[in-house]
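[1] below is the sequence, then the predicted model.
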Amino acid sequence: MKVRFYLISDNIDTAIGLRLAGVMGTVVHGREETLEAFNEALQDETVGILLITELAAGEIQEEINSHKISGKLPLVFVIPDRHGWRGDKNFITRYVEEVVGVKMNE
């Protein structure tokens, strides 16, 4: 069985850009559409990696977290859209600092 990427995006520009790279997907608006697309992608056994734009992910964060904790496929990655990353740009550094207990930037 061939495993593929799939995109859930809140905007057409990101969907078109990734489509040019061969990633199929859907554009959603609002929580209901986002949740429906997410659940459909989870049921599709050919989807191995699910990409979801940051704003779309914000609509269903609890469901995404629950799926990640389950350890089941597909792997879910939140990605920035055409406007770039809106969240904390240093979240990885801060996470490592918390885990290791050592401040990395001073």
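    Everything's here; your move.
[2] for the rest of this, base every contact and every neighbour count on C-alpha atoms.
    Fine.
[3] can you tell me the element E40 falls in?
    Applying DSSP states H and E as the criterion places E40 in helix 30-43.
[4] which elements pack onto that helix?
    Here helix 30-43 touches strand 4-9, helix 54-59, going by 3 or more CA pairs under 8 Å, 6 or more residues apart in numbering; DSSP states H and E.
[5] find the residue at the geometric middle of the chain.
    Nearest residue to the geometric centre of the chain (CA atoms, centre = their mean): V78, 2.6 Å.
[6] okay, pairing it with this:
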Amino acid sequence: MRVHLISDNVDTLVGMRLAGIAGVVIHQRDAVLRELKQVMEDETIGILIVTEKIMALAREEIMDIKLKENRPLVVEIPDRHGPTRGSDYITRYIKESIGIKI
């Protein structure tokens, strides 16, 4: 199984390439949707890494893949500027998901 990156940032792509991960840099929603379609058609891709900004461009489509498809595993990462979500993101996520305050 291969890992594929869809990034909005060249620096993120270069760093991933150093780790042996191929990918693309995209800035428009329609290009993200085309790339997602190609990833879904490629049976050799087992993990898809997307940056937060890419997730924001195609949140609904990426969430459909995460929730409804068996492959690939989708992982969202921050770009080189750090996370855009607040520092309490995980706590808020748990609270929103299951209603438990931590």
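    Yep, that arrived. Please read all numbers here as calculations on a predicted model, not as lab measurements.
[7] tell me how they score on TM after superposing.
    Once superposed, chain against chain, the TM-score is 0.89 (TM-score structural alignment, normalised by the length of structure 2); 101 aligned residues with a CA RMSD of 1.4 Å.
[8] quick one on the thing from earlier: excluding chain neighbours, what is closest to the equivalent of the residue nearest to the centre of structure 1 over in structure 2?
    Matched to structure 2 by TM-score structural alignment, V78 of structure 1 sits across from E76. Leaving out its chain neighbours, the residue that sits closest to E76 of structure 2 by CA to CA, 6 or more residues apart in numbering is V50, at 4.9 Å.
[9] pull the number of nearby residues for the one you found.
    22 (other CA atoms under 10 Å).
[10] map it onto structure 1.
    Counting by TM-score structural alignment, V50 of structure 2 corresponds to I52 in structure 1.
[11] quick one: the strand or helix carrying that match to structure 2 mean distance?
    I52 of structure 1 belongs to strand 47-53 when elements are defined using DSSP H and E. Strand 47-53 of structure 1 differs from its equivalent in structure 2 by a mean of 0.4 Å after superposition (mean CA distance after the TM-score superposition for structure 1).
[12] please say which position in structure 2 L42 of structure 1 maps to.
    That one, L42 of structure 1, aligns with M40 by TM-score structural alignment.
[13] what residues are up against that match?
    R71, P72 (CA atoms under 8 Å, 6 or more residues apart in numbering).
[14] repeat the analysis, applying 10 Å as the threshold.
    Contacts of M40 of structure 2 were listed using CA atoms under 10 Å, 6 or more residues apart in numbering, and they are G46, L48, I65, E69, R71, P72.
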